[in-house]
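S.K.: Kindly return the folded structure for what I paste below:
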Amino acid sequence: SKANLKGKQTIPSSNKLASDAKFPVRPFNLRKSLTNVSPLFATPVSLGMLAIGVAEGNYRVYIKQGILYVEQTANYFGHTDPGNLSWGEVVTNYGPCSDQGRSGGDIAIAEKLCLQRAVSALPTHLVDLHTAGIDPNLDVEALLNTADLYNQASPIHSRRLPQALAIARQGGLSGVEAVAWARTASFYLNSNRELDLEQGENKASGLIGICARENLSITEWQCVHRDQLRRAKAISDVLKKYIQIAQLEERA
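M.R.: I've put the predicted structure just below:
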């Protein structure tokens, strides 16, 4: 059954938590929150876009002699989207976010469109995270993963991610493991497009198609989870590097 795909972790059912969870009420001001987090997507090399770019495989970020370096990979300048191939569509991505060909190959336009699209979704991400009991002003990792999932998949999945992340954490998961579980769970939707691990269908057709082409003998959950874990780890690594540099600058 789909419920068994959740693995050995003891996680409460999504339906139960959705109705029973008593989230703490925190002061929330959308305008102030937008002011706080918008700088994450101010430039192609701001933290938010770096997180998405590294998760996509379009950036490499590293520290050398106390300096944070950003390197564009070959993917940045054009690569075929592997997910779209799952339904026979050939799309060439450009820029930090893999732009689904919207830029027509103009890198400057690709960078601009990536930033515009990421910023346009921030109000929704902030409200959804707050509604799920996650403070988007403090939990940068949750916000970055929500933004990355919005970039990767249909918007409905990033809408469901905050709820899934709250479920994962209440079920005892933490850190990257909670994020990867939640990102995977967000693809399981019922006919009402609600998060539903018991009766929902895995909607990650692009990822499932990749696993099929690679002849991997794994479940749909495992197929999606391996990709979401990779992306969650990539984002966590970028965030840790940023924090490391900030701490070095404070000591200087």
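S.K.: can we go C-alpha only for contacts and neighbour counts from here?
M.R.: Fine.
S.K.: Lys135 - nearest residue in space that isn't next to it in sequence?
M.R.: Not quite, residue 135 is Asp, not Lys. Leu129 (6.6 Å; C-alpha to C-alpha, 6 or more residues apart in numbering).
S.K.: helix or strand for the one you found, which one?
M.R.: helix 107-131 (DSSP states H and E).
S.K.: Show me what that helix is packed up against.
M.R.: helix 30-37, helix 140-152, helix 155-170 (3 or more C-alpha pairs under 8 Å, 6 or more residues apart in numbering; DSSP states H and E).
S.K.: change it to 7 Å
M.R.: helix 155-170 (3 or more C-alpha pairs under 7 Å, 6 or more residues apart in numbering; DSSP states H and E).
S.K.: The helix it packs on - contacts with which helices or strands?
M.R.: If contacts are counted by 3+ C-alpha pairs under 7 Å, 6+ apart, helix 155-170 sits against helix 107-131, helix 140-152, helix 175-185.
S.K.: How about residues contacting the helix holding Leu129?
M.R.: For helix 107-131, contacts defined as C-alpha atoms under 7 Å, 6 or more residues apart in numbering pick out 34, 38, 41, 44, 94-97, 99, 103, 135-136, 146-147, 159, 162.
S.K.: thinking again about what came up before, okay if I get the helices and strands packed on helix 155-170 as JSON lines plus distance to Pro12 and mean neighbour count?
M.R.: Output for those, formatted as JSON lines (distance: least, C-alpha to C-alpha, whole Å; neighbours: other C-alpha atoms under 10 Å):
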{"stretch": "helix 107-131", "distance to Pro12": "19", "mean neighbour count": "19"}
{"stretch": "helix 140-152", "distance to Pro12": "20", "mean neighbour count": "23"}
{"stretch": "helix 175-185", "distance to Pro12": "12", "mean neighbour count": "24"}
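S.K.: Output the ones you listed as CSV; include the columns distance to Glu214.
M.R.: Converted to CSV, those look like this (distance: least, C-alpha to C-alpha, whole Å):
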stretch, distance to Glu214
helix 107-131, 29
helix 140-152, 20
helix 175-185, 19
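S.K.: this one next, for a side-by-side:
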Amino acid sequence: MNRPLLGIVWDLLSTLLLTIVGTFIASAPSINLLSSGVGFISGISASYSGRLDSLFANNSSVGVLAICVAEGNCQIDGSKTKNYFQNIDPGNGLINRGWCSDQGRGGSNLANADAGCLSRTKSRIPRLFERMKRVGLNPEQHEEAFVNAADLWNQASPRVSDAFPTTYRAALNRGLQGQEAILWARVEAFRDDSGELSAGNINLQRGVYIGLFGICANPQNTYYQTRLQTYPLMSERWRWSCIALDQNRRVKAIQLVFASIQ
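M.R.: Next up is the predicted model:
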């Protein structure tokens, strides 16, 4: 299949997935999220096997590759894109390096960036494990969802990855499965304590575009502009669709990595 046709098919499939998941928005019940505090959960029992640890055992592990591809820093075969070496974060202007887009934490040294990415991600495994267990999910039976939670920890505010297990449980309870369940859960996890979807801020008069909402609202980002133009700016539907467009790309990237190892 030639590249233009492949791109059209990919876009159609993405639109279909967003449409299917989007039908659940209007009837979605209010989700009672667990506490969004970012402190460590006391009394964590790391009673899982080595399967979860192996996802992030080293910089060549499956979970690492999945997040690297979701960030646009790796290809499925593990080769690095130019963004891996350096890119400017479109949401906050920070300089990123390494497989996780490290927000400058590793300085200008790629080895430091990758080491920091791995250490930071591994430090969150016990917390994400515990939060999934709290809602009756065994992370070892939902490895792809678990990596999506880790990806949210890497991408967004800590409250988002903290909320994901609850929203994922809600998605499964609503009958969603696979990528549809993960996508719906990822979007819904962006709700703040007031129940509003929160992923950045914009000020059109001052030309301020911060976070994911800023990326979607920026007139220079025609990909988002053309797909969101039918919704009132910052309305619930606009917010949901903005987040979903970004999250859908990441969900698909992670799924492709898991599919490649089966």
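S.K.: hang on, the earlier thing: to which residue of the second structure is the residue nearest to Asp135 of the first structure aligned?
M.R.: Mapped onto the second structure by TM-score structural alignment, Leu129 of the first structure lines up with Met132.
S.K.: And for Leu143 of the first structure?
M.R.: Leu143 of the first structure maps onto Phe146 in the second structure, by TM-score structural alignment.
S.K.: Skipping its backbone neighbours, what lies nearest Ser61 of the second structure in space?
M.R.: Nearest one to Ser61 of the second structure, counting by C-alpha to C-alpha, 6+ apart, is Leu55 at 5.6 Å.
S.K.: Need the counterpart of Ile109 of the first structure in the second structure.
M.R.: Match for Ile109 of the first structure (TM-score structural alignment): Asn112.
S.K.: Ignore what I typed, I meant Val70 of the first structure.
M.R.: Val70 of the first structure maps onto Gly78 in the second structure, by TM-score structural alignment.
S.K.: so is the closest residue in space to that match that isn't next to it in sequence in a helix, a strand, or just coil?
M.R.: Closest residue in space to Gly78 of the second structure, ignoring its immediate chain neighbours: Leu65 at 6.6 Å, by C-alpha to C-alpha, 6+ apart. At Leu65 of the second structure, secondary structure determined by DSSP: H, G, I helix; E, B strand; the rest coil is helix.
S.K.: count of residues packed around the aligned partner of Leu65 of the second structure in the first structure?
M.R.: Matched across to the first structure, Leu65 of the second structure falls on Leu50, judged by TM-score structural alignment. Number of residues near Leu50 of the first structure (other C-alpha atoms under 10 Å) recorded here: 26.
S.K.: if I look at Leu50 of the first structure, how far off is Leu40 of the first structure?
M.R.: Leu50 of the first structure sits 9 Å away from Leu40 of the first structure, taking C-alpha to C-alpha, to the nearest Å as the criterion.
S.K.: what's the biggest helix by length in the second structure packed up against?
M.R.: Looking across the second structure with DSSP state H, the single longest helix is helix 236-260. Under the contact criterion of 3+ C-alpha pairs under 7 Å, 6+ apart, helix 236-260 of the second structure touches helix 62-70, helix 178-188.
S.K.: any residues touching it, and which ones?
M.R.: 66-67, 69-70, 76, 179, 183, 186-187, 197, 213, 216, 228, 231-232.
S.K.: now, the most widely separated pair of those residues?
M.R.: Ile76 and Pro232 (36.3 Å; C-alpha to C-alpha).
S.K.: of these two, who's got more company?
M.R.: For Ile76 of the second structure and Pro232, the more surrounded residue by other C-alpha under 10 Å is Ile76, and the numbers stand at 17 against 11.
S.K.: dump the residue contacts of that one.
M.R.: Listed by C-alpha under 7 Å, 6+ apart, the contact set of Ile76 of the second structure reads 69, 257.
S.K.: Provide the secondary structure category for it.
M.R.: Ile76 of the second structure is classified as coil under three-state DSSP.
S.K.: May I see the buried residues of stretch 197-204 of the second structure?
M.R.: For stretch 197-204 of the second structure, burial by neighbour count (16 or more other C-alpha atoms under 10 Å) applies to 197-199, 201-202.
S.K.: What angle do helix 175-185 and the helix or strand hosting Ile243 of the first structure make with each other?
M.R.: Secondary-structure element containing Ile243 of the first structure, defined by DSSP H and E: helix 220-251. Angle of helix 220-251 of the first structure versus helix 175-185, following axes from the mean of the first three to the mean of the last three C-alpha atoms, to 10 degrees, is 140 degrees.
S.K.: Just checking the distance from helix 220-251 of the first structure to the centre of its chain.
M.R.: In this view, helix 220-251 of the first structure has its centroid 11 Å away from the chain centroid, taken as C-alpha atoms, centre = their mean, to the nearest Å.
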